[in-house]
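[1] the following comprises the amino acid sequence and a computationally predicted model.
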Amino acid sequence: MTDERWTTTEEIAAARERLENAIEGYERPAAYAVGLTVDGDASAEEVFPRVNRGENFLPAVVLATVCGHVRGTATYLLDEQRLQEAIDLLSPAEACTAYDHPNLAVWRRVRAEAADRPGARVVAVFLGDLEPSPTEGRYERLLREAAAG
């Protein structure tokens, strides 16, 4: 964990820019979310407690950094260590009281729920655009549904 703190919106913007520039070819996603896998037919709301569409790009690039995501549509499984790494990388933003930091709160809640549910896994899903694709997977389809609604 770092002692770094981003107390202003300008510091958050600078951190976002620094992280985006560190990923060669990085493109901001049209939508992204962290969710908890579930068995059977689940709704997007059951899987993804928070969906980001065209906003909150600091958490997006934090996830991309941890997952190795550069651009496009993709789903990544996050083990407890990688999810904690994302939480730690984003946590300096909490020092800025101009924002509520809903993604950080959700990531912590998902981490706790995953620990309490045997067999549950955490996914990070990025959509490069909002157009459906015949090759996308289950969680990408669910996120696309949630982003459209």
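    Done, it's in. Numbers count the residues shown, from 1 in each chain.

[2] can we go C-alpha only for contacts and neighbour counts from here?
    OK.

[3] spit out the contact partners of the residue lying closest to Thr8 once chain neighbours are set aside.
    Spatially, and ignoring its direct neighbours in sequence, Thr8 is nearest to Cys96 (5.3 Å; Cα to Cα, 6 or more residues apart in numbering). The contact partners of Cys96, by Cα atoms under 8 Å, 6 or more residues apart in numbering, come to Trp6, Thr7, Thr8, Thr9, Ile12.

[4] how far away is Cys96 from Val34?
    22 Å (Cα to Cα, to the nearest Å).

[5] just Glu113 next, same as before
    The value you get for Glu113 to Val34, if Cα to Cα is used, is 12 Å.

[6] which one of these two has more residues nearby?
    Neighbours per residue (other Cα atoms under 10 Å) separate Glu113 from Val34, with Val34 holding more: 29 against 15.

[7] and here's the other structure:
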Amino acid sequence: MLEQWRTIADLDAARQRFEAAIPGWQPPAAFGIARLVSGRAVFARVAVGDGFLPAVALATVCGHRGGSASYPLSPADLDRVIALLTPAVACTELPHPNLHAWRALRLQLGLGEHALAAFAHDLSAQPGDRHVAAMLEQVEPVR
């Protein structure tokens, strides 16, 4: 039987397990997965200030611990992230927008195409990574 996280408490427990497995883990201020289109990152969804379970699951696959950075994601990597999060759909109290967006992006990847993951530590800092900068351009300014 496959694992299922049916409650918000189950989701929190799963997040805590993932976090404990990454020494020095620092949750990002924003994160997302993009498809590269003509060398430009087109993000399926950018999460800001939420989605801490998807963020740490994504970081688990990428090897991200903290700070601002981007990482290439092979289709197999993206499949692994999706598989890590799939038990969350059993919790119907939340909509799971990251998982749904990532599944849709996975279906869009053509033969030989890759995705990328981006993490931003600070929404107001100027990142040195062009893909993180592209992600932050999609973030609505706080008013």
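    Everything's here; your move. It should be emphasised that the depicted structure is a prediction, and the values quoted were computed from it without experimental measurement.

[8] what's stretch 60-73 of structure 2 in contact with?
    Stretch 60-73 of structure 2 has contacts (Cα under 8 Å, 6+ apart) with 18, 22-28, 59, 77, 80-81, 114-122, 127, 129, 131-132.

[9] ah, wrong one, I meant stretch 116-134 of structure 2
    With Cα under 8 Å, 6+ apart, stretch 116-134 of structure 2 has contacts from 27-36, 41, 58, 62, 66-74, 135-136.

[10] related to what we said a few turns ago, buried among the contacts of Cys96 of structure 1? Need that as a selection in PyMOL.
    This is how PyMOL selects the buried members of the contacts of Cys96 of structure 1, with burial counted by 16 or more other Cα atoms under 10 Å:
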select buried, resi 6+8+12
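
[11] and the residue nearest to Ala44 of structure 1 when sequence neighbours are not counted, what element?
    Once flanking residues are discounted, Ala44 of structure 1 sits nearest to Leu142: 5.0 Å by Cα to Cα, 6+ apart. Assigned by DSSP states H and E, Leu142 of structure 1 belongs to helix 138-148.

[12] okay, helices next: where are they in structure 2?
    Secondary structure of structure 2 (DSSP state H): helices at 8-20, 52-62, 75-85, 97-108, 130-137.

[13] right, and those helices - which one's nearest Val46 of structure 2?
    Shortest distance between Val46 of structure 2 and the helices of structure 2, using Cα to Cα, is found for helix 130-137: 7.0 Å.

[14] roughly how far out does that closest one sit from the chain middle?
    The chain centroid and the centroid of helix 130-137 of structure 2 are separated by 14 Å under Cα atoms, centre = their mean, to the nearest Å.
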